[in-house]
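With the input below, show me the fold.
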Amino acid sequence: MKVVIVEDELAASENLIFHLKSLNPDIEVIQVLDTVKSAISFFSQPQEVVLAFMDIHLADGISFEIFDKVRIDIPVIFTTAYNQYALKAFKVNSIDYLLKPIDETELSKALEQFKVQSAKEPLFDDKMSGLLQLVKNQTKTYKSTYLVSHRDQLVPLKTVNIAYLYIDMGVVKAVSKDNRSFVMDDKLEDIENELSPDQFFRANRQFIVQKESIDHVNHYFNGKLIVNTVPISKERIVVSKAKAMEFKKWLDS
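Coordinates of the predicted model:
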């Protein structure tokens, strides 16, 4: 069975290929496409592939935009790290959607469904327009800069430069990657909702950590984790057993 993968993250595409080969060695991945543009070019030509896996967010846009330019007459399984997209409401030609990181059991179920539903109608333009509109409506804009006080100055602190945030004696502080500390005016709960969940994780009631600031993670007793950041936090950052799996999936995505 010949398939094509539309995915811009090398680790994600390699992980998917590994699971596909593990489930069925006869599956042949013809090509991995990493942009909307390359996918349009690929599907503009006659192809032998019978199934496509598409990540929703690509380097140059959203994969639903591909359907604005070219007609795709094969089933599509969408992959996404964002479970807010209600893709199940639009299963006309798509088989299923899979949440990242890809679980082999869920992938197996999707492939079985593909075998059962061999004869399917192509994706209609209005359905893809609906999907595209859904993503546009539900894609949230996250905070990129906070205006913070530092000594006698107001300093624009970019979120990409925040290593972690924490509560210190009732006061929320942000520590930058160059180890400067800034007092924040908002509550940690409000800040959490303003930051991109791709980059920031609420480790516990006291800490929010930024992915790129994490140096390593230690196993702790009772299934807990200790997060080690750069710069080093004075307080121990502990992830509970209940959140440990979610944290590891987030860090691995």
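
contacts and neighbour counts: CA atoms only from here.
Fine.

For the stretch 1-150 of the chain, which segments count as strands?
Along the stretch 1-150 of the chain, counting by DSSP state E, counting those that start in this stretch, strands occupy 2-6, 28-33, 51-55, 57-58, 61-62, 76-80, 94-99, 145-150.

okay, which residue is most central for the protein?
A81 (3.4 Å; Cα atoms, centre = their mean).

and this one, so I can compare the two:
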Amino acid sequence: MKIAIVEDEPFTKKRIQTIITQHYPHAQIVSTGQTLEELSLILGRQQEIDLLFCDLHLADGLSFDVLKVFEISIPIVFITAYDQYALQSFDHNCIDYLLKPIEEERLILALEKASKFIRDTQKPVIAPEILHQIFHGYQNKIYKQRFLAKYGNKIKLISVKDIAYFFTENSVTYLVCSGESKKYIVDYSLQELEEQLLNPLEFYRINRSSIVSLDYLQEMKPYQNGRLQLSLNSPAFTDLIVSREKVNQFKEWINK
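Alright, predicted model coming up:
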């Protein structure tokens, strides 16, 4: 089995490679990438690939933007921290949909499923168990409801409903509540918040250092180099600027 991996997070890519090597030693990882351009190049050589592992959210945009341009002939296992794209993924030869952080057992099952499709030389179809996971498992995912946050020598329990945004400064993560002129320290990285703890329907990572809440977004206006500047109902401890590569995706998110 010849496998391609398109994933922009080094840790996740390494984990996929390790699991494949341990459990499918005869499989070959023939190509890897981390951008939409590299995904496009890989899809242009589909005849050389049996299976594609593909992150939905790459650093420069959604994989769907590239996939819809090609006639896909290979099975795809999508990898993402977001469950709201599950149904859309099956328009692109999806045989499985893995949520981050990736569980080894789930990835092995995806490999077994891909092996069966390849052996049977069948076009991938939506497996009943995957539909069951989408409608029952993924929709019931529980996100963090409150955070223990530090301010000086005090610790406060803060409901996620009161949080306007998170940001990092000097490798420290802070949260800011609506209507409060304080910034609280939390013991999570932005990556952990984005991929595991926050509901992606309510929070969005606008750049490398900030995650904002939709509930407290008041205004957005054009900023330099095609970016957007946001105003929230909260004190501004940092500039809340939507990076250029995320502007279109951000607009889609707020219009859901």
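
Make CSV out of the strands of the stretch 1-150 of the first structure and add distance to T105 of the first structure.
Converted to CSV, the strands of the stretch 1-150 of the first structure look like this (distance: least, Cα to Cα, whole Å):
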stretch, distance to T105 of the first structure
strand 2-6, 19
strand 28-33, 19
strand 51-55, 16
strand 57-58, 23
strand 61-62, 26
strand 76-80, 14
strand 94-99, 11
strand 145-150, 40
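
Give me whichever of those is most buried.
Highest mean neighbour count of the strands of the stretch 1-150 of the first structure: strand 51-55, a mean of 23 (counted as mean count of other Cα atoms under 10 Å).

could you give the angle of that one to strand 76-80?
Computed by axes from the mean of the first three to the mean of the last three Cα atoms, to 10 degrees, the angle separating strand 51-55 of the first structure from strand 76-80 equals 20 degrees.

So which other helices or strands are in contact with strand 51-55 of the first structure?
strand 2-6, strand 76-80 (3 or more Cα pairs under 8 Å, 6 or more residues apart in numbering; DSSP states H and E).

H132 of the second structure: how many residues sit nearby?
For H132 of the second structure, the count of nearby residues is 11 (other Cα atoms under 10 Å).

That one maps to what in the first structure?
Alignment note (TM-score structural alignment): H132 of the second structure has no counterpart in the first structure.

what's V155 of the first structure in contact with, if anything?
Residues near V155 of the first structure by Cα atoms under 8 Å, 6 or more residues apart in numbering: L147, V148, S149.

For the first one, which non-adjacent residue is closest in space?
Spatially, and ignoring its direct neighbours in sequence, L147 of the first structure is nearest to P156 (4.5 Å; Cα to Cα, 6 or more residues apart in numbering).

What helix or strand is the one you found located in?
strand 153-158 (DSSP states H and E).

Going by neighbour count, list what's buried in that strand.
L157 (16 or more other Cα atoms under 10 Å).

Equivalent analysis for stretch 117-135 of the first structure, please.
Buried, per 16+ other Cα under 10 Å, within stretch 117-135 of the first structure: L123, K127, M128, L131, L132, V135.

Including distance to V239 of the first structure, could those go into TSV?
Shown next, in TSV, are these (distance: Cα to Cα, whole Å):
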residue	distance to V239 of the first structure
L123	43
K127	41
M128	40
L131	36
L132	36
V135	31
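
tell me the two of these that are most distant?
Largest separation among those by Cα to Cα: L123 and V135, giving 17.0 Å.

Tabulate the helices and strands packed on strand 51-55 of the first structure (JSON lines), appending distance to E48 of the first structure.
Converted to JSON lines, those look like this (distance: least, Cα to Cα, whole Å):
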{"stretch": "strand 2-6", "distance to E48 of the first structure": "7"}
{"stretch": "strand 76-80", "distance to E48 of the first structure": "14"}
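
Ok, which of those strands comes nearest D96 of the first structure?
Short answer: strand 76-80, nearest of these by Cα to Cα, at 5.1 Å.

For that closest one, give me the average deviation versus the second structure.
In this overlay with the second structure, the average offset of strand 76-80 of the first structure from its partner residues is 0.4 Å by mean Cα distance after the TM-score superposition for the first structure.

From the contact counts, what lies against that strand?
strand 51-55, strand 94-99.

would you list these in TSV and tack on distance to Q45 of the first structure?
Shown next, in TSV, are those (distance: least, Cα to Cα, whole Å):
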stretch	distance to Q45 of the first structure
strand 51-55	15
strand 94-99	20
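
right, and those - which one's nearest A244 of the first structure?
Closest of those to A244 of the first structure is strand 94-99, at 18.0 Å (criterion: Cα to Cα).

Over which residues of the second structure does the closest one lie when aligned?
Going by TM-score structural alignment: strand 94-99 of the first structure matches residues 94-99.

mean offset of that stretch relative to the first structure (after superposition)
Its matched residues in the first structure lie on average 0.8 Å from stretch 94-99 of the second structure after superposition (mean Cα distance after the TM-score superposition for the first structure).

Disregarding flanking residues, what is the spatial nearest neighbour of L107 of the first structure?
Closest to L107 of the first structure by Cα to Cα, 6+ apart is L98, at 7.2 Å.

all helices of the stretch 101-250 of the first structure, in order?
Along the stretch 101-250 of the first structure, the stretches classed as helices by DSSP state H, counting those that start in this stretch are 104-116, 125-138, 188-194, 241-252.

So which elements touch the first one?
I take that to be helix 104-116 of the first structure. Going by 3+ Cα pairs under 8 Å, 6+ apart, helix 104-116 of the first structure lies up against helix 10-23, strand 94-99.

Switch the ones you listed over to TSV; also include distance to K241 of the first structure.
As requested, those are exported to TSV (distance: least, Cα to Cα, whole Å):
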stretch	distance to K241 of the first structure
helix 10-23	26
strand 94-99	22
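
which one of those is the most hemmed in?
Buried most deeply of those, by mean count of other Cα under 10 Å, is strand 94-99, with a mean of 22.

show me the contacts for the closest residue to V186 of the second structure other than its chain neighbours.
Sequence neighbours aside, A149 is the residue nearest to V186 of the second structure in space, at 5.1 Å (criterion: Cα to Cα, 6+ apart). A149 of the second structure makes contacts with I155, K156, L157, I158, Y184, I185, V186, D187, as judged by Cα under 8 Å, 6+ apart.
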